[in-house]
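[1] Have a look; sequence and predicted model below, questions after that.
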Amino acid sequence: MESKTANFTHIDANTNYPTMVDVSDKQITKRTAVAQSIVVLGDEIMALLSGNDIHTKKGPVFQTAIIAGTMAAKKTADLIPLCHPLALENIKVDICINETREVVIMCTAVITSKTGVEMEALTGASIAALTIYDMCKAFSHDIVIKETKLIQKTGGKSDYQTQ
């Protein structure tokens, strides 16, 4: 009888216990992942947008979120139990306002390694979004972190890109 968990990479097929994926036999390749989070800020908060940022008593919101997203991506293995600790080669967090006045956060993670950086990119985008929420909540709680998703990954066994 085949185990129902045989297709889950983080479950040991013999014991059904959680396990870190063994990457020791994988090839080292350049791996890149891009993740996106979208934050919808209410009109009261968006009215505070000046230039490319919102300035608060806590400081510039988007600049602070960029730093927080970068720091979080580097700490992914400390936050998600079965992630490999990685020596990231690059993290880039970009924040812009789209045509429907949503805050779009793009986090790109790059490494030359045996394992991918999707979780690092997703963590960076997520924490940047949470930082925006934290810094803006004093003005209004009319804030929605609408979605966080993987946009693209390259390197490793397969590539992926959203349609």
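    Perfect, thanks for sending it.
[2] For the rest of this, base every contact and every neighbour count on C-alpha atoms.
    Noted.
[3] for the residue nearest the centre of the chain, what are its contacts?
    Centroid-nearest residue in the chain, with CA atoms, centre = their mean: residue 122, separated by 2.0 Å. Contact analysis of residue 122 by CA atoms under 8 Å, 6 or more residues apart in numbering lists 34, 35, 36, 73, 107, 148, 149, 150.
[4] Look up which helix or strand the third one falls in, please.
    Right, the one you point to is residue 36. In the assignment (DSSP states H and E), residue 36 maps to strand 29-41.
[5] And for the fifth one?
    Secondary structure from DSSP H and E places residue 107 in strand 103-113.
[6] And for that strand, what's in contact with it?
    With CA under 8 Å, 6+ apart, strand 103-113 has contacts from 27-41, 69, 73, 87-98, 117-118, 120-122, 124-125, 128-129.
[7] For PyMOL, write a command that selects the buried ones of the residues you listed.
    Burial among the contacts of strand 103-113 is assessed by 16 or more other CA atoms under 10 Å; the matching PyMOL selection reads:
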select buried, resi 29+30+31+32+33+34+35+36+37+38+39+40+41+69+73+91+92+93+94+95+97+117+118+120+121+122+124+125+128+129
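[8] Report the buried residues of stretch 146-154.
    Neighbour-count burial for stretch 146-154, counted by 16+ other CA under 10 Å, picks out 148, 149, 150, 151, 152, 153, 154.
[9] so of the residues you listed, which ones are in strands?
    148, 149, 150, 151, 152, 153, 154 (DSSP state E).
[10] give the contact list for the third one.
    The reference is to residue 150. Residue 150 is in contact with 33, 34, 35, 36, 118, 121, 122, 162, counting by CA under 8 Å, 6+ apart.
[11] okay if I get the residues you listed as CSV plus distance to residue 135?
    As requested, the contacts of residue 150 are exported to CSV (distance: CA to CA, whole Å):
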residue, distance to residue 135
33, 27
34, 24
35, 22
36, 19
118, 26
121, 21
122, 20
162, 30
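[12] Put this next to the previous one:
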Amino acid sequence: MFLRRIRATIPSSVRFFSSNRGHDLTASIAELNKEMESIFGEPPPSNLAGSVDNLSTGPESRLVSPGTEENEKRLSHISRTGEASTASEPQLVSPGTEENEQRLTHISRTGEAQMVDVSSKETSKRVAIAGCKVLLGSKKVFDLVSANQVAKGDVLSVAKIAGISGAKQTSSLIPLCHNINLTHVRVDLTLNDKDFSVEIEGEAASTGKTGVEMEALTAVTIAGLTVYDMCKAASKDIQITNVQLLHKSGGKSGSWSRKQ
């Protein structure tokens, strides 16, 4: 009954102001507030005024136009806080920066494998030394190699030639290596009776625009695999270990040696 009295008191022009598009909204609200004050003895809560403002400024009025400064700040804030994200994109690094030089050079900016363009590099003498160790697994096998009594022949001599040949075939074995002209390849194999092993050291040299680390590493690895192949009939416990770069010189980065 009380609600009916309220509805009867409020003029129909006010109660249905929202359907009258030509009606003055502000005047209607003011008239409605007066009617409510006369009924309840006090004006309506002040937060109703905020509702009026919201009605006059719908959601579409709060949209920010693309390209505006406010929109750019909003997007920047969302990106930093992680509340919203777009498709992740790789952070590209400008060429020539220190960070760019430390990235994986064989990966393109789109994540694909690539061969490095060395045409802009300076020509210099480049040398690399690598090493590895072949653990023969037993004194018996070690004595056979030392006495040159392995059935397949002279293990150390064959492995030496294999290492040199391997260095010259590096670009064929490693897809993204450059085909360079080697000026020198050295492969040395030494027997170590303390742990029944064959210690291998390889050196590669060239005068050009790219380093020869891979050639030196390939030399000792192929030599080690050859030792394994020639001795595997006598032992299945052979291990090829410690394949590593020991020293390099030349090029923009200069000289480097492994700390022993």
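    Yep, it's here. Just so we're clear, the structure is a prediction, and the values are computed from it rather than from any experiment.
[13] What does the TM-score come to for these two?
    Superposed pair, TM-score by TM-score structural alignment, normalised by the length of the first structure: 0.91. Supporting alignment: 160 aligned residues with a CA RMSD of 1.8 Å.
[14] My reading is that residue 191 of the second structure lies in a strand. Confirm?
    Yes: counting by DSSP: H, G, I helix; E, B strand; the rest coil, residue 191 of the second structure is found in a strand.
[15] residue in the first structure matching it?
    Under the alignment by TM-score structural alignment, residue 191 of the second structure pairs with residue 97 in the first structure.
[16] how much space between the residue nearest to its match when sequence neighbours are not counted and residue 129 of the first structure?
    Nearest residue to residue 97 of the first structure, sequence neighbours excluded (CA to CA, 6 or more residues apart in numbering): residue 103, at 4.7 Å. Per CA to CA, to the nearest Å, residue 103 of the first structure is found 9 Å from residue 129 of the first structure.
[17] now do residue 76 of the first structure
    For residue 76 of the first structure relative to residue 129 of the first structure (CA to CA), the value is 15 Å.
[18] Now stretch 49-58 of the first structure: buried residues?
    The neighbour-count check on stretch 49-58 of the first structure (16+ other CA under 10 Å) flags 53, 54, 55 as buried.
[19] okay, and the longest helix along the second structure goes to which residues in the first structure?
    What stands out as the longest helix in the second structure, according to DSSP state H, is helix 213-231. The counterpart of helix 213-231 of the second structure in the first structure, counting by TM-score structural alignment, spans residues 118-136.
[20] Mean per-residue distance, the matching stretch versus the second structure.
    Once fitted to the second structure, stretch 118-136 of the first structure is off its aligned match by 0.3 Å on average (mean CA distance after the TM-score superposition for the first structure).
[21] The residue lying closest to residue 185 of the second structure once chain neighbours are set aside: how many residues sit nearby?
    Counting by CA to CA, 6+ apart, residue 185 of the second structure lies nearest to residue 204, which is 4.6 Å off, once chain neighbours are set aside. Using other CA atoms under 10 Å, residue 204 of the second structure has 28 neighbouring residues.
[22] any idea what residue 204 of the second structure aligns with in the first structure?
    In the first structure, the residue matched to residue 204 of the second structure (TM-score structural alignment) is residue 109.
[23] Could you measure from its match over to residue 152 of the first structure?
    Distance check for residue 109 of the first structure against residue 152 of the first structure: by CA to CA, it reads 11 Å.
[24] what sits in contact with each of those two?
    Listed as contacting both residue 109 of the first structure and residue 152 by CA under 8 Å, 6+ apart are 32, 33, 34.
[25] contacting residues for the second one?
    So the one you mean is residue 33 of the first structure. So residue 33 of the first structure contacts 108, 109, 110, 116, 117, 118, 121, 150, 151, 152, 153, 154 (CA under 8 Å, 6+ apart).
[26] Over to the first one?
    With CA under 8 Å, 6+ apart as the criterion, the residues that contact residue 32 of the first structure are 108, 109, 110, 111, 116, 117, 118, 152, 153, 154, 155.
[27] quick check, nearest of the residues you listed to residue 15 of the first structure?
    Using CA to CA, residue 116 comes nearest to residue 15 of the first structure of the contacts of residue 32 of the first structure, at 25.2 Å.
[28] how about that closest one, secondary structure?
    With three-state DSSP as the basis, residue 116 of the first structure sits in coil.
[29] Hmm, residue 156 and it touching each other?
    Yes: the criterion here is CA atoms under 8 Å, and residue 116 of the first structure meets it with residue 156 at 6.9 Å.
[30] between the two, which one's more packed in?
    Ranked by neighbour count (other CA under 10 Å), residue 116 of the first structure and residue 156 place residue 116 first, with 25 against 18.
[31] Not including adjacent chain positions, what is the nearest residue to the more buried one?
    Distances taken as CA to CA, 6+ apart place residue 31 nearest to residue 116 of the first structure, at 5.8 Å, with adjacent residues excluded.
[32] Residue 113 of the second structure matches what in the first structure?
    So, by TM-score structural alignment, residue 113 of the second structure is matched to residue 18.
[33] Stretch 145-152 of the first structure against the second structure, how far on average?
    Stretch 145-152 of the first structure sits 0.7 Å off on average (mean CA distance after the TM-score superposition for the first structure).
[34] Read off where stretch 30-40 of the first structure ends up in the second structure.
    Mapping stretch 30-40 of the first structure onto the second structure (TM-score structural alignment) gives residues 125-135.
[35] For that stretch, give me the average deviation versus the first structure.
    Counting by mean CA distance after the TM-score superposition for the first structure, stretch 125-135 of the second structure comes out at 0.5 Å.
[36] any idea how far that stretch is from the chain center?
    28 Å (CA atoms, centre = their mean, to the nearest Å).
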